[in-house]
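Colleague: Provided below are the primary sequence and the corresponding predicted coordinates.
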Amino acid sequence: MCGIVGGVAHHDVVPVLLQGLQRLEYRGYDSCGLAVHTASMNPASEEGLHRTRSTARVAQLQAQVREESLHAATGIAHTRWATHGAPSLYNAHPHFSFGPHPKEQQLPESAARIALVHNGIIENYEVLRRELEAKNYVFSSDTDTEVVVHLIDSVYNGDLFEALKEATARLHGAYALAVMHRDEPHRLVGARAGSPLVLGVVGGDSPAHYLASDAMALSGVTDKIVYLEEGDLVDLQAAKYWITDSQGRAFDEQQRPVQTVQAFAAAAELEPYQHYMQKEIFEQPRALADTLTDVLEVNPALFGDSAWRHFEAVDSVLILACGTSYYSGLVAKYWIEAIAKIPVQVEIASEYRYRQSVPHPAALVVVISQSGETADTLAALRHAKSLGHNHTLTICNVATSTMVRECALSYITRAGVEIGVASTKAFTTQLAALYLLTLTLAQSKKAQDEASLAKHLHSLRHIPSAVQAVLALEPQIISWARAFIGMDNALFLGRGAHYPIALEGALKLKEISYIHAEAYPAGELKHGPLALVTSAMPVVVVAPNDALLEKLKSNMQEVRARGGVLYVLADAHTSIDNSEGTHVIRMPEHYGALSPILHVIPLQLLAYHTALGKGTDVDKPRNLAKSVTVE
């Protein structure tokens, strides 16, 4: 979840490192830091490794770098999301090793031998820490990361790459690492296991090589990217690089190809918007249209050349995901069972791998992730495959991600870069892809005739226009948000496929406004949650004009009878009108099975404008990060 950038060149890489950190700040913003090798540009320098760190945002780090006038041809940088140890200067990366020395001896930073940045979690760090402390290594942080830098120092014998290889063989857990040594000023080494790391290649007259946890960090610097695989180690100099596995077997360019990756610099600009979340909410019509660009008919080939064979072989679906992606899977369960007529099980990925499940190899395993690097979902996928599940498919927003590479089939949503931590356009494009999967499974199982499938597909292709109409409700939603600003709690209700939408609405509100919000199936209200209802507990109701509407109206009356205040997203012809204690926003149109995609838009806007009114950090909410690459 942290962000890593490192580089080695014949010119100053510090501007690239800082620019990369700015683009990765959404991955972690508890603290940040940068370390450079001063001798990489000035051989006469006696200092060697130099670092500067901050518990503020990257902008503050930039100011410190300018003040210290840092320039170097080799360096590493990091933005942190705290796991082990509180956000603090001494826990911020990069971490240094000064070698073994008496605990009471205070060494200057210029005496540092190794600098390291790390993304991931080292599970056996306590055992290693005790071992290293017995060798007189002094720990100055609470992190698991510091174990790694001292471990590398303890085995270093003149070759940093060999020391990294020996040290990583002893690590249990997940890591992406970038490391440099005082005695090797023109060298940078890295490794990855369970956490993403890419290599950026710059050729020509001014060659350079970079490491980053996300290709977006190198946008504008290079579009030539090598995606490192699980267990890879990389050795970088300005003009060349080597990639090997943990046993030292080298990979050539066929095995680790240099790919040309579309630059994302423009997508990362705010343009006229105040926040990335606001921008991404309003990008949803385009994102949905782009996701459906190539969909001219219902065809298994949309999911891969062998999709028809997998779809014909399966008799059920198992969906694995986390967070917002899990809620998209819950919606898909209603769609697939109603339209494709096959059973669906939806599991939280972080729970699935730790229980004794009954394998069913005839199930289609669907994993959903915005980044395709979500650690819990990847682990759940690998667990399912170990149980004999070979029919695997991912719905993902990143075509080059680990999840896409490890699944037999994939559908790539085209949401574009999503920087706001609270997911919006990634969610709605996932829903569009899952609806398309529903239709394709229905076709494979002959659960719907071609005329019915064509009608469903026509409705799906109209969704971008329908979403545009819903966005026009923003002024009415802003008036709701004013009422929510002073609230401490909120309740969200939905029924059927709109219950997961209520869950998503509650998640958005709690993520960015810090208002405690919970969602329930409306029929469960009388089984406990009704005890919480007072005039100080606003109740948001998702009320489409469907078969459950009359039941939902009864649930709403239960709220009003206890003095609760209702905020209702109602379709036309629902006979739900504004009255004392009942505030209604009328949706532009009822959209049948696809209604969940439309109803989530006002809930996103409600969360955004409530957070805006409360003055919270909308794009970077406390304690959260965007790409959850740790377990």
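Modeller: Cool, got the structure. Numbering: from 1, shown residues only.
Colleague: drop to CA atoms for contacts and neighbour counts, all remaining ones
Modeller: Noted.
Colleague: and residue 129, helix, strand or coil?
Modeller: Here residue 129 is recorded as helix under DSSP: H, G, I helix; E, B strand; the rest coil.
Colleague: got the contact list for it?
Modeller: residue 147 (C-alpha atoms under 8 Å, 6 or more residues apart in numbering).
Colleague: and it, how far from residue 181?
Modeller: 21 Å (C-alpha to C-alpha, to the nearest Å).
Colleague: can I assume residue 611 is in contact with residue 619?
Modeller: No. In this structure, residue 611 is not within contact of residue 619 by C-alpha atoms under 8 Å, at 10.1 Å.
Colleague: which residues are common contacts for these two?
Modeller: residue 512.
Colleague: of those two, who's got more company?
Modeller: residue 611 (25 against 21; other C-alpha atoms under 10 Å).
Colleague: before we go on, here's another structure to hold up against the first:
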Amino acid sequence: MCGIVGYAGERTNEDVVDVLLDGLSRLEYRGYDSAGLAVANSSISVVKRRGELSALEEAVPADDLEGFAGIGHTRWSTHGPPTDANAHPHTDCDGTVAVVHNGIIENYQPLRDELEAEGHEFDSETDTEVVPHLIERALDRGDDVETAFRRTIDRLEGSYAVAAVCADRETVYAARQQSPLVLGVGDDGYFLASDVPAFLEYTDEVVYLEDGQFASIRSSGVEITDESGAIVDVPVETVDWDPEDAGKSGYDHYMLKEIHEQPRAIRKCLRGRPRALEGTVSIDELDDVPRPERVHLVACGTSYHAALYGARLFRERGIPATAALASEYAVDAYPVDDGTLVVGVTQSGETADTMRALRDAGGRGARTLAVTNVVGSSAARECDHVLYIRAGPEISVAATKTFTSQQVALAMLSSALADARSREFVEALRALPDRLQSVLDDSRAREIADEYVDADAYFFVGRGYAAPVAREGALKMKEISYRYAEGFPAGEFKHGPLALITDRTPVFAVINREANAEKMLGNVKEVASRGAPVIAVTDAPEAVGHHADHVLRVPDTHWRFTPILANVQLQLVAYWVANRLGRSIDKPRNLAKSVTVE
């Protein structure tokens, strides 16, 4: 949610504005409803607009904005609706300080009341606007800019990533608390952003800010200090992402590109981990993790569906496991001790609810492990252990390749922690990329989407390992087509959902020849007898075909992995339905890629 960019360096005027606008465009996937930027010189120049980034680009004056340092922002509305006034950056009374902010300032109202009582005038409804006014007050009392910024941050409660510029200062000041900020070290300047893709075109050298750290970014370098003001020596890391990975590469949408990247993503996820001769999985970075007495997997949205899949794998390996919605985990007070491993499954490594669950579990004595895609993310840094899924940048809001990579990573994790041995399992893991490619090459999903694009609703069902994939299929359809869809274990059909079945409600049934196939066929007959079209997604078309109206075939594999291949078919169906409906596929309404508020 929301995106921050910043730059300080040798670029001037048009170049600085271009850097900011380009960075904002690369953060559009995070979700936003307004955008703005500010450039610092002898004064502060601010331009901001509600709506798409194109509205901001059109509003930037033709004679450019002068300055060597600037900040930009894409806003996801929390306090106040999307308007020009509520868009970031926000300024102080004199317009000499500009601030952008991600997160929520929980004590903004008493701070605002305090400032208004002193005569400060506010132009927006946002919590963010207290920040420039607090900086202004500290400057008026004689503080230098850095001290004023520090004093202001000390007053804030909640989660935040804040960046500020001040007139007559070619510097960007930044701080974070439970909201991501990463610095980029370039040849002609320094960059700041919520996520690496914002500046990946300019540099792959990064520094990850920690909670409580402050950064001063100027053309001469970056200074990072802790809460006491002491300079912190931080490592510069190289991001293993090609700038081309963050582009569309000729595809109409990022989502379609990322669906087709899944074979490569899985190869990277597997690299160096399965041991074919021994029939084992070895994850070097987790060699010191003992076999847990129990596992709790916490996650949200798509990652929760991967967690459901992973929990079943752990249980079959003899390790008691539960998947829990991260937003409910602390509320439900799951008991933990030092024999509990709490696994946070989070694509971004910044999901607020998941981070809260991990912190709660760690505080109560559990060991924590992050399964994430982002090196240096909060989850990766704060957990006791981390397993990277290596999917590369995922720009589309609707997760595709990261979901598949999470499933594969959890399959390997369960096998490694249980010290399981199975050549058949490991060989099937190693063959997954080729199996995925064959699904992409031969899919009839577009034909199915064309036939059922005008359906009243869509149902997705499966049993066992296929049940989480059915849930995910429904979520993808909802996210990008805006059509009603529901996914659930097939046995639940007769406990209510059958009341919704008509000849305009197609049912997608994931059927695995080696897992509950007969029971699934019984469920298929239940809905077919009531007139619903049935689309079987299966590795057994010859046995299932005459019970279904259509078949989406998946190739033979280990029965635990059949749902992974079926998921790709369901991703394609959702994509082509949304495409036919003309939806904003990569940026669906009301949704954000990285949800950093609870």
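Modeller: The structure has been received and is ready for your questions. Computed from a predicted structure; not experimentally measured.
Colleague: what would you report as the TM-score here?
Modeller: Between these two chains, after superposing, the TM-score reads 0.94 (TM-score structural alignment, normalised by the length of structure 2); 590 aligned residues with a C-alpha RMSD of 1.9 Å.
Colleague: the aligned residue in structure 2 for residue 200 of structure 1: what secondary structure?
Modeller: Using TM-score structural alignment as the criterion, residue 200 of structure 1 maps onto residue 184 of structure 2. Assigned by three-state DSSP, the conformation of residue 184 of structure 2 is strand.
Colleague: give the buried residues for stretch 494-511 of structure 2.
Modeller: 501, 502, 504, 505, 506, 507, 508, 509, 510, 511 (16 or more other C-alpha atoms under 10 Å).
Colleague: show me where the stretch 51-200 of structure 1 has helices.
Modeller: For the stretch 51-200 of structure 1, the helices defined by DSSP state H, counting those that start in this stretch cover 58-68, 125-134, 145-155, 160-168.
Colleague: who's in contact with stretch 150-158 of structure 1?
Modeller: Taking C-alpha under 8 Å, 6+ apart as the rule, stretch 150-158 of structure 1 contacts 96-97, 99, 113-114, 128, 132, 137, 162-164, 166-167.
Colleague: need the max-distance pair from those.
Modeller: Using C-alpha to C-alpha, these reach their maximum pairwise distance at 137 and 162, which is 20.4 Å.
Colleague: so for the two, which residue has more residues nearby?
Modeller: The residue with more neighbours, out of residue 137 of structure 1 and residue 162, is residue 137; 23 against 17, by other C-alpha under 10 Å.
Colleague: please say which position in structure 2 that one maps to.
Modeller: By TM-score structural alignment, residue 137 of structure 1 lines up with residue 120.
Colleague: closest to residue 429 of structure 1 among the contacts of stretch 150-158 of structure 1?
Modeller: Nearest member of these to residue 429 of structure 1, counting by C-alpha to C-alpha, is residue 164, at 40.4 Å.
Colleague: what does the closest one align to in structure 2?
Modeller: Counting by TM-score structural alignment, residue 164 of structure 1 lines up with residue 149 in structure 2.
Colleague: find the nearest non-adjacent residue to its match, please.
Modeller: residue 135 (5.8 Å; C-alpha to C-alpha, 6 or more residues apart in numbering).
Colleague: so what does the one you found match up with in structure 1?
Modeller: The alignment partner of residue 135 of structure 2 in structure 1, by TM-score structural alignment, is residue 152.
Colleague: what of residue 248 of structure 2?
Modeller: Under the alignment (TM-score structural alignment), residue 248 of structure 2 pairs with residue 270 in structure 1.
Colleague: ok, residue 590 of structure 2 next?
Modeller: Residue 590 of structure 2 maps onto residue 623 in structure 1, by TM-score structural alignment.
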